[in-house]
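Peer 1: sequence-free structure coming up:
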């Protein structure tokens, strides 16, 4: 991990397109500002974990759900999927 020291008003660059600013330091809290292209997602760590967890749950498919969907498949597709 790279560790840098910056003061309020100073920034760091990540690649050519991302700039991170130190906006404020108060007690044990640091406020950061970001300049990045719209297509770059920026999330707090706890929000990122929730998104990743929700995506993992959404990707899971229950076996009974697959069975229910198979009932709607045409006969020829059901036979070829059993091979």
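Peer 2: Arrived safely, thanks for sending. This structure is a prediction, so every number in the text was calculated from the model and none was measured.
Peer 1: CA only for contacts and neighbour counts going forward, please
Peer 2: Fine.
Peer 1: quick check, distance from stretch 26-44 to the centre of its chain.
Peer 2: 15 Å (CA atoms, centre = their mean, to the nearest Å).
Peer 1: Structure two is appended below for comparative analysis:
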């Protein structure tokens, strides 16, 4: 992990097209501004993890449903 010190209105660059700027520091809270191309998704970590967990759950339901349908005999 790279650890950097930045003050208000100072930035870091990630690659050549993502800029993270310190907007404000209030107590133990830091507000960041992020400039990134529209093709780059930017999420808070906890939200990203929630999305990943929901995707795993949805895929498990789909797999279970597929197995159920395979094992079901259709009657005419």
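Peer 2: Now that the structure is in, tell me what you want to look at. Computed from a predicted structure; not experimentally measured.
Peer 1: Could I get the full set of helices for structure 1?
Peer 2: Assigned by DSSP state H, structure 1 shows helices spanning 45-59, 63-70, 75-81.
Peer 1: distance from the longest one to structure 2 after superposition?
Peer 2: Averaged over the aligned pairs, helix 45-59 of structure 1 sits 0.8 Å from structure 2 after superposition, using mean CA distance after the TM-score superposition for structure 1.
Peer 1: Quick one, which of the helices of structure 1 gets closest to residue 6 of structure 1.
Peer 2: Nearest to residue 6 of structure 1, of all these, is helix 45-59, at 20.8 Å by CA to CA.
Peer 1: how far does the closest one sit from the chain's center?
Peer 2: The answer for helix 45-59 of structure 1 is 7 Å, by CA atoms, centre = their mean.
Peer 1: which residue ranges form the strands in structure 2?
Peer 2: Ranges of strands in structure 2, per DSSP state E, are 11-14, 18-26, 29-35.
Peer 1: related to what we said a few turns ago, who wins for proximity to residue 22 of structure 1 among the helices of structure 1?
Peer 2: So among the helices of structure 1, helix 45-59 is nearest, using CA to CA, at 17.7 Å.
Peer 1: re earlier: can you list the helices of structure 1 in a markdown table and add mean neighbour count and distance to residue 33 of structure 1?
Peer 2: Shown next, in a markdown table, are the helices of structure 1 (neighbours: other CA atoms under 10 Å; distance: least, CA to CA, whole Å):
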| stretch | mean neighbour count | distance to residue 33 of structure 1 |
| --- | --- | --- |
| helix 45-59 | 11 | 15 |
| helix 63-70 | 10 | 44 |
| helix 75-81 | 10 | 53 |
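Peer 1: Sounds good, over and out.
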